[in-house]
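Participant: make a model of this:
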Amino acid sequence: MGITPPELRTVNVTRYVTPLREGGSLPAIAEADDDFLYVLKFRGAGQGPKALIAELIGGEIARKLGFRIPELVFVNLDEAFGRTEADEEIQDLLKFSVGLNLALHYLSGAITFDPTVTVVDELLASQIVWLDALLTNVDRTARNTNMLIWHKELWLIDHGAALYFHHSMDNWEEQSLRPFVQIKDHVLIKRASKLEEVDKAFREILTPEVIDAITSIIPDAWLTDRSFETEDDQRQIYSRFLNNRVANSEIFVKEAQNARQTLI
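Facilitator: Sure, this is the predicted structure:
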């Protein structure tokens, strides 16, 4: 029996509320036709649809591993939205993002995680470090933790900078076997004392079937690399990259352990 792929809802933007200018790609808070607010990530932003692919894969892998992740939804953006926007930069962003985008449910009242205020237990810290080493996520540092505290619980957000191998996919196999040296800058690396325990548990969850099910939901419209004959050819590279990393996780686990030892 096959693994059922994640089911993301699709909503339509009804109101552009405000840009989030602290984000380099100008995400925005927007209202959809289900009356919820979302943090909307645009396919027309600097890194294009690859940032949305990383957000989608990273978020759904994290959810499968049991982390708290705001609901991800596909978002249709109508061409009419760009016509009434006064800011030319935002107007261009909206124009180049017509069609299918991605958004995270807006956690109203959430506060940015501060490691000097909130102590994360060593198991959870190890789990998050393992996840980010798998995904090659460079964006969970003390300067930019991409974690929120909402209702006294820790939530992970913003995986768009992960999977940076896909900006140069011709040597994906070599990149899949590289240690993730940037893990030394991870905000939780000092607390990650249980990486071997986490590695065993997470490898059992992230089977090839699970990873294939997650990558299967990448929309064709985002798979725009013309070096591949078909969208499915490109989609399969994501599966093969991630499956390679899981199968050889001792490489990035050892790197993380070594990084931690130099800091404690």
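Participant: from here on, contacts and neighbour counts on C-alpha atoms
Facilitator: Fine.
Participant: just to check, Ile205 is in contact with Leu65?
Facilitator: Yes: in this structure, Ile205 is within contact of Leu65 by C-alpha atoms under 8 Å, at 7.1 Å.
Participant: sequence B follows; please return its structure for comparison with A:
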Amino acid sequence: MLEEVVATRYVTPLREGGSLPGIVEADDLGTYVMKFTGAGQGRKTLVAEVICGQLGRRIGLRVPDLVQMQLDPVIGLAEPDQEVQELLKGSGGLNLGMDFLPGSLGFDALAYQVDPREAGRVVWFDALINNVDRSWRNPNMLIWHGDLWLIDHGATMIWHHNWPGAQASAAKPYNASDHALAPFAPDIAAAAAELAPLVTEELLTEVAADVPDEWLVDEPGFDSTDQLRRAYVEALLPRAATIHERISLDAPTAAKPSQAPGWLAERLAPRRDHENSDESSRP
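Facilitator: Modelled structure (predicted):
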């Protein structure tokens, strides 16, 4: 189970993401990026953050520590932004905290080199969890103390937005052509040989158990939170064994229809519009 802390001070919002996460200090004297249950994407993004973040850490990838974070909305009374105030008021209780990496820089493929082994490990992992939000448009990776760290896994396991079609969705291939690490010749075969054996039923059961019950209750089609946790295991376990055979790495595209769910596609649209405007203005 994730450690539980209490938020003691709301520092500032992070406006890069559509969910408007915030930097928050806690009673363990740590500083975290808090992701809120009251955000428009809903609690399933927090479920995805926990399962995929914990899974990544357990198989040896660099993902910041996660905690359960209790929030009393009163800590944000001095925040002048009305949108932030409403988000805090709608998120009282249990939220998710991700360890803040001070001084980290956003990954830039033009500024940093990644060796094929590490690139392959990240691409394989993203294929396993069907991450549609680690493209060259939005890498969701940080460089901290010279190492590559993975963040923001809310837009993964898209099948859990439609459980009746989950098995069919989880069996689909993964197009990594636009992945942020595609230019670094990712060694998918080596990654699969190394990481797939680690993704066992026992491990998946353990990481699913880290999700708080209150983020899983009342899911249509499931009689209990344990049954829902089992559904995550059953979706990921067979995918781990064979997804390396269904990863495609073709030439990256300048623009293509989004594979993301509606809320994420809306978040990415302004970024793509800006990029298209920049391209059209070039001679």
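Participant: what TM-score do we get after superposing?
Facilitator: Between these two chains, after superposing, the TM-score reads 0.90 (TM-score structural alignment, normalised by the length of structure 1); 251 aligned residues with a C-alpha RMSD of 1.6 Å.
Participant: any idea which residue is closest to the centre of structure 2?
Facilitator: His153 (0.4 Å; C-alpha atoms, centre = their mean).
Participant: against Pro64 of structure 2, how distant is the residue nearest to it when sequence neighbours are not counted?
Facilitator: Excluding its sequence neighbours, the residue lying closest to His153 of structure 2 (C-alpha to C-alpha, 6 or more residues apart in numbering) is Glu49, at 4.9 Å. Separation of Glu49 of structure 2 from Pro64 of structure 2 (C-alpha to C-alpha, to the nearest Å) stands at 11 Å.
Participant: if we can go back for a sec, my guess is the residue nearest to His153 of structure 2 meets Gly154, correct?
Facilitator: Yes: counting by C-alpha under 8 Å, Glu49 of structure 2 does reach Gly154; the two are 5.1 Å apart.
Participant: for those two, indicate the residue with more neighbours.
Facilitator: Remark: of Glu49 of structure 2 and Gly154, Gly154 carries more neighbours, 26 against 23, as counted by other C-alpha atoms under 10 Å.
Participant: got the contact list for the more buried one?
Facilitator: By C-alpha atoms under 8 Å, 6 or more residues apart in numbering, the residues touching Gly154 of structure 2 are 44-49.
Participant: now restrict those residues to buried residues only.
Facilitator: Neighbour-count burial (16 or more other C-alpha atoms under 10 Å) applied to the contacts of Gly154 of structure 2 gives 44-49.
Participant: average separation of the top strand by length along structure 1 from the aligned part of structure 2, please.
Facilitator: The longest strand of structure 1 (DSSP state E) is strand 10-19. Compared with structure 2 after the fit, strand 10-19 of structure 1 shows a mean deviation of 0.5 Å (mean C-alpha distance after the TM-score superposition for structure 1).
Participant: how far is that strand from where the chain is centred?
Facilitator: In this view, strand 10-19 of structure 1 has its centroid 20 Å away from the chain centroid, taken as C-alpha atoms, centre = their mean, to the nearest Å.
Participant: who's in contact with the aligned partner of Trp159 of structure 2 in structure 1?
Facilitator: Aligned counterpart of Trp159 of structure 2 in structure 1: Phe165 (TM-score structural alignment). Contacts for Phe165 of structure 1 (C-alpha under 8 Å, 6+ apart) come out as 172, 175.
Participant: wait, a strand at Phe165 of structure 1?
Facilitator: No: under DSSP: H, G, I helix; E, B strand; the rest coil, Phe165 of structure 1 sits outside any strand and is assigned helix.
Participant: how much space between it and Thr136 of structure 1?
Facilitator: 8 Å.
Participant: okay, buried residues for stretch 211-226 of structure 1 please.
Facilitator: Result for stretch 211-226 of structure 1 [16+ other C-alpha under 10 Å]: buried residues 211-219, 222-223.
Participant: state the distance from Arg55 of structure 1 to Asn101 of structure 1.
Facilitator: No, residue 55 of structure 1 isn't Arg; it's Glu. The gap separating Glu55 of structure 1 from Asn101 of structure 1 is 11 Å, by C-alpha to C-alpha.
Participant: re earlier: ok, Ile205 and Leu65 of structure 1, which is more surrounded?
Facilitator: Legend: neighbour count by other C-alpha under 10 Å for Ile205 of structure 1 and Leu65, higher for Leu65 (17 against 14).
Participant: which position in structure 2 aligns with the more buried one?
Facilitator: Aligned partner of Leu65 of structure 1 by TM-score structural alignment: Ile59.
Participant: pretty sure that match sits against Ala196.
Facilitator: No: taking contacts as C-alpha under 8 Å, Ile59 of structure 2 lies outside contact range of Ala196: 9.1 Å.
Participant: related to what we said a few turns ago, just checking, what packs against the longest strand of structure 1?
Facilitator: strand 28-32, strand 72-77 (3 or more C-alpha pairs under 8 Å, 6 or more residues apart in numbering; DSSP states H and E).
Participant: contact partners for Met141 of structure 2?
Facilitator: Taking C-alpha under 8 Å, 6+ apart as the criterion, Met141 of structure 2 is in contact with 106-107, 134, 148-151.
Participant: Phe125 of structure 2 too?
Facilitator: Phe125 of structure 2 touches Gly56, counting by C-alpha under 8 Å, 6+ apart.
Participant: in structure 2, what residue corresponds to Leu131 of structure 1?
Facilitator: Using TM-score structural alignment, Leu131 of structure 1 lines up with Phe125 in structure 2.
Participant: distance check, Leu94 of structure 1 against Ala51 of structure 1.
Facilitator: 16 Å.
Participant: mind listing what Arg191 of structure 1 touches?
Facilitator: Going by C-alpha under 8 Å, 6+ apart, Arg191 of structure 1 touches 120-122, 125-126.
Participant: which contacts among those does structure 2 share?
Facilitator: Using both residues aligned by TM-score structural alignment, their matches' C-alpha atoms under 8 Å as the contact test, the members of the contacts of Arg191 of structure 1 still in contact in structure 2 are 120-122, 125.
Participant: counting neighbours, which of those residues comes out on top?
Facilitator: Going by other C-alpha under 10 Å, Ala125 tops the kept ones among the contacts of Arg191 of structure 1 with 21 neighbours.
Participant: contact partners for the nearest residue to that one once chain neighbours are set aside?
Facilitator: Residue nearest to Ala125 of structure 1 in three dimensions, not counting chain neighbours: Ala192, with 5.1 Å by C-alpha to C-alpha, 6+ apart. Ala192 of structure 1 is in contact with 122-127, 129, 260, counting by C-alpha under 8 Å, 6+ apart.
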